[in-house]
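Undergrad: Sequence and predicted structure, then a few things I'm wondering about:
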Amino acid sequence: MEQHASVGFIMNKAVKKVQDYGVLVMFSHTIFSLSFALISMLLASGGLPDLNVMFWIFVAFIGARTGANAINRVIDAEIDAKNPRTATRQIPQGLMKKKEVIIFSILCFLVMLIGAAMLNPLCLLLSPIALVLMVIYPYMKRYTWLCHVVLGITSASAPVGAWIAVTGTISWLPLFMGAANTAWVAGFDIIYGSQDYDFDRKNGLKSIPTKFGVKYGLYIAALFHAATIFFLVVVGLLSTQLGTIYYVGVSIIAVLFIVEHWIVSPTNLANVKIASYGINQIVSIVFLVFGTIAALL
């Protein structure tokens, strides 16, 4: 009986630890880059790629994305502890130690490198660039208000990397896909950062809202999202696979952007989380569904 109880206790602890890591790396937010990576992969291969290639792309993506979010939590631990909005995260609460999260991040990055090595030489050669971006991004808000753009560029490694994984080359189409990913992420990250305006200014952290004010920061976010639509249209024009269905999806995304910016204002930031994360999760799903159908038909 005691043996069963001890096994159950160990299992419960293991499940709790997995859940803690899932929250730590915001696993539910994987969709933000995954949709762009998958559509890029489908366009690069002219349909479904070889299963072996698809598997290693997925391995590299999960390793990179998970490691990046984990190391972000380590680097920002002191800042998170000061901010009432983030003080409940795992490291500030003491639920996880920095050392264990660093080890976890290193293991994830090794998985990414193994995935890149299994794909092709160019993927492996360029993977350190993506790795550097993932590690330096959390520091950017300490030095430049362009931190949102750096985050966008880091996210854009996914669609560009997926294209290289399939073709072993680079071209204009994945670069414009990456530009769309960059502008999209930068835009909603500005909206998200608006809620920390007072905290960031008090603690010397830099962002577009702290540089230009929340009002103009939201305008700049809207410009980034307008640029996202432009880049997505260019992707459609460059691709021979994408047609009417794809543009229907892009149109829906444009409407979602309008709603996103309509529900947030400098005097009403209550819907920031819905605008920056909730609506953009829908944006990502719409892009994934319509882009996949268009690419495979």
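TA: Yes, it's here.
Undergrad: CA atoms for contacts and neighbours, from now on please.
TA: Will do.
Undergrad: hmm, who's touching stretch 110-120?
TA: 53, 56-57, 59-64, 123-124, 127, 165-166, 168 (C-alpha atoms under 8 Å, 6 or more residues apart in numbering).
Undergrad: all strands of the chain, in order?
TA: For the chain, strands defined by DSSP state E do not occur.
Undergrad: quick check, nearest of the contacts of stretch 110-120 to Gly217?
TA: Among the contacts of stretch 110-120, Ala64 lies closest to Gly217 (C-alpha to C-alpha), at 29.3 Å.
Undergrad: Val135 versus the closest one, what's the distance?
TA: Distance, Ala64 to Val135, using C-alpha to C-alpha, to the nearest Å: 11 Å.
Undergrad: Name the residue in those two with the higher neighbour count.
TA: Ala64 (25 against 17; other C-alpha atoms under 10 Å).
Undergrad: Tell me, how many residues neighbour the residue lying closest to the more buried one once chain neighbours are set aside?
TA: Excluding the flanking residues, the one nearest Ala64 by C-alpha to C-alpha, 6 or more residues apart in numbering is Met112, at 5.3 Å. Residues near Met112, counting by other C-alpha under 10 Å, number 27.
Undergrad: same deal with Val233?
TA: Val233 has 18 nearby residues by other C-alpha under 10 Å.
Undergrad: before we move on, the earlier item: so the residue nearest to Ala64 versus Val25, what's the distance?
TA: Taking C-alpha to C-alpha, one finds Met112 at 15 Å from Val25.
Undergrad: Over to Ala275?
TA: Applying C-alpha to C-alpha, the value for Ala275 to Val25 is 20 Å.
Undergrad: List of residues touching stretch 196-209?
TA: 83, 141-148, 190, 193-194, 210, 214-218.
Undergrad: go on, stretch 45-60?
TA: 41-42, 111-116, 118-119, 162, 165-167, 241, 295-296.
Undergrad: Quick check: Met41 vs Ile71, distance?
TA: 27 Å.
Undergrad: the more surrounded of these two?
TA: Using other C-alpha under 10 Å, the more surrounded residue of Met41 and Ile71 is Met41, with 29 against 24.
Undergrad: returning to what we had before: can you turn the buried part of the contacts of stretch 45-60 into a PyMOL selection?
TA: To isolate the buried members of those in PyMOL, using 16 or more other C-alpha atoms under 10 Å:
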select buried, resi 41+42+111+112+113+114+115+116+118+119+162+165+166+167+241+295
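Undergrad: separation between Asp200 and Pro209?
TA: 9 Å.
Undergrad: Looking at the two, which one has more neighbours?
TA: Pro209 (26 against 20).
Undergrad: Lys202: how many residues sit nearby?
TA: Neighbours of Lys202 (other C-alpha under 10 Å): 9.
Undergrad: same deal with Tyr246?
TA: Neighbour tally, Tyr246, other C-alpha under 10 Å: 23.
Undergrad: Got another one to weigh against that:
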Amino acid sequence: MTALSPDSGRVQDAPSSSFVYRRLPRPLWPYAQLARWDRPIGWQLLLWPCWWSVALAAVAAKTADPGRVLWHLVLFFVGSVAMRGAGCTYNDLVDQEIDMAVARTRSRPLPSGRVSRSSAKIFLVLQALVGLAVLLQFNGFSIVLCLASLAVVAVYPFAKRVTDWPQLVLGLAFSWGALMGWSAAFGALAVAPVLLYLAAVVWTIGYDTIYAYQDREDDALVGVRSTARRFGDRPGPWLVGLYGLAGLLLAAALVAAGAGLSAYLGLAVASVLLAYQILVLDIHDPRACLALFRMNNTVGLVIFLGLIADLLV
């Protein structure tokens, strides 16, 4: 990865073509970087379980109101961007010293000194307030359900210090939307969204393991633990198990919701994409790992389109 000059105003692992650098005034760049607006893959991966759940609930309801479904999709979009940004800001506050020791992250706003901790905390609160405004649009059950996830979110930045499986903790937090979309529609949970949640958790462990291989050497130096370090040089069997289990759980969720052929076709295409990731993975090539990680946005999209096609048909 090409090194950036200290006064470039950009972070080492951010795409140079991001709208952040083309549209926003330079003084806002560090805050956009804290929220990861320059890297949309994070909120996209957070959004897909939400949208899967909304669509799965609509499929199960058979007579879902299209306007209500669309409104829920919009709410989850706004909420995913806001809460992913808040989560990243919180994570950077907790991990500031670690980020200073890792080559890929030391150019981020906090370790580089371009944003003070007090300013980052204020920005965190503002993003959380946007998320709260979105949450209050849902029913009471969904509000309580979402608040329950905050305990997992709060623990996640510390997991890498105490367990080889921080990706599991990330999955538990990042996949919560798989429960929320259903609860927003029905005001309760059922077997289908629970299976969907478990599938999303396992999927997250898989793709974030691929992401973590970019930092494996630096993580070993600073004592950060991860599934990439746990799996070592042979992640293939682990990924087969993780992605395979995710596919089985997704299929079970479709069965529980009474989904039709289009949903299963979407899952089949997504499964091929997951298998491709395992086949071509080169853990010694950080750029390739990042590209395969980002491919999971397409995986999420394909599954969602399959559900929408089933709803329309």
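TA: That came through, no problem. Predicted model only: the values in this text are computed from it and were never measured.
Undergrad: Got a TM-score for the pair?
TA: Once superposed, the chains reach a TM-score of 0.86 (TM-score structural alignment, normalised by the length of the first structure), with 283 aligned residues with a C-alpha RMSD of 2.4 Å.
Undergrad: which of the contacts of stretch 196-209 of the first structure are buried?
TA: Using 16+ other C-alpha under 10 Å, the buried ones in the contacts of stretch 196-209 of the first structure are 141, 145-148, 190, 193-194, 210, 214, 217-218.
Undergrad: With the flanking residues excluded, which residue is spatially nearest to the corresponding residue of the second structure for Ser284 of the first structure?
TA: Ser284 of the first structure maps onto Gly300 in the second structure, with residues paired by TM-score structural alignment. Excluding the flanking residues, the one nearest Gly300 of the second structure by C-alpha to C-alpha, 6+ apart is Trp48, at 5.5 Å.
Undergrad: which ones are touching that neighbour?
TA: 300-301, 304.
Undergrad: With Gln44 of the second structure instead?
TA: Counting by C-alpha under 8 Å, 6+ apart, the residues that Gln44 of the second structure touches are 80, 297.
Undergrad: same deal with Val162 of the second structure?
TA: Taking C-alpha under 8 Å, 6+ apart as the test, what Val162 of the second structure contacts is Arg225.
Undergrad: Aligned counterpart of it in the first structure, please.
TA: Checking TM-score structural alignment: Val162 of the second structure goes with Tyr143.
Undergrad: Number of residues surrounding Asn52 of the first structure?
TA: 10.
Undergrad: cool, Gly247 of the second structure as well?
TA: Gly247 of the second structure, neighbours per other C-alpha under 10 Å, totals 22.
Undergrad: My read is that it contacts Ala199, right?
TA: Yes: contact criterion C-alpha atoms under 8 Å: Gly247 of the second structure and Ala199 qualify, at 7.1 Å.
Undergrad: picking up where we left off before, the match of Ser284 of the first structure and Gly171 of the second structure: what is the separation?
TA: Distance from Gly300 of the second structure to Gly171 of the second structure, by C-alpha to C-alpha: 15 Å.
Undergrad: Ok, Val191 of the second structure next?
TA: Taking C-alpha to C-alpha, one finds Val191 of the second structure at 19 Å from Gly171 of the second structure.
Undergrad: Looking at those two, which one has more neighbours?
TA: Gly171 (25 against 12).
Undergrad: The more buried one: what's it in contact with?
TA: So Gly171 of the second structure contacts 200-205 (C-alpha under 8 Å, 6+ apart).
Undergrad: same check, this time on Val240 of the second structure
TA: Val240 of the second structure makes contact with 275, 278, according to C-alpha under 8 Å, 6+ apart.
Undergrad: what do you get for Ile283 of the second structure?
TA: Contact analysis of Ile283 of the second structure by C-alpha under 8 Å, 6+ apart lists 210, 213-214, 233, 289.
Undergrad: ok, and the closest non-adjacent residue to Asn83 of the first structure?
TA: Per C-alpha to C-alpha, 6+ apart, closest to Asn83 of the first structure is Phe199, 7.0 Å.
Undergrad: Can you find the partner of the one you found in the second structure?
TA: So Phe199 of the first structure corresponds to Asp218, using TM-score structural alignment.
Undergrad: any idea how far Leu265 of the second structure is from that match?
TA: On the measure of C-alpha to C-alpha, Asp218 of the second structure and Leu265 of the second structure end up 40 Å apart.
Undergrad: Count the residues that sit near the nearest residue in space to Thr244 of the first structure that is not next to it in sequence.
TA: Using C-alpha to C-alpha, 6+ apart and skipping residues adjacent in sequence, the residue nearest Thr244 of the first structure is Ala294, 7.9 Å away. As a burial measure, Ala294 of the first structure scores 21 neighbours (other C-alpha under 10 Å).
Undergrad: so what corresponds to Ala294 of the first structure in the second structure?
TA: Per TM-score structural alignment, Ala294 of the first structure is aligned with Asp310.
Undergrad: Is it correct that its match is in contact with Leu56?
TA: No: using C-alpha under 8 Å, Asp310 of the second structure is not in contact with Leu56, being 9.5 Å away.
Undergrad: Could you pull out the residues contacting both of these two?
TA: Ala259.
Undergrad: Show me what Leu131 of the first structure lines up with in the second structure.
TA: In the second structure, Leu131 of the first structure lands on Leu150 (TM-score structural alignment).
Undergrad: so where in the first structure does stretch 102-115 of the second structure end up aligned?
TA: Under TM-score structural alignment, the match for stretch 102-115 of the second structure is residues 83-96.
Undergrad: what about that stretch, how long is it end to end?
TA: Termini of stretch 83-96 of the first structure sit 18 Å apart (C-alpha to C-alpha).
Undergrad: buried residues in it?
TA: For stretch 83-96 of the first structure, by 16+ other C-alpha under 10 Å, it's 87, 89-92, 96.
Undergrad: now what about it, what contacts it?
TA: Identification of contacts with stretch 83-96 of the first structure by C-alpha under 8 Å, 6+ apart yields 20, 24, 73-74, 77-78, 80-81, 97-98, 199.
Undergrad: how about a cut-off of 10 Å?
TA: Contact with stretch 83-96 of the first structure is made by 17, 20-21, 23-24, 73-74, 76-82, 97-98, 101, 195-196, 199-200, 203, as judged by C-alpha atoms under 10 Å, 6 or more residues apart in numbering.
Undergrad: now swap in stretch 235-243 of the first structure and tell me
TA: 40, 42-44, 46-47, 172-180, 229, 231-232, 244, 246-247, 250, 290-297.
Undergrad: Only the buried subset of those, as a PyMOL command please.
TA: To isolate the buried ones among those in PyMOL, judged by 16+ other C-alpha under 10 Å, type:
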select buried, resi 40+42+43+44+47+173+174+175+176+177+178+179+180+229+231+232+246+247+250+290+291+292+294+295
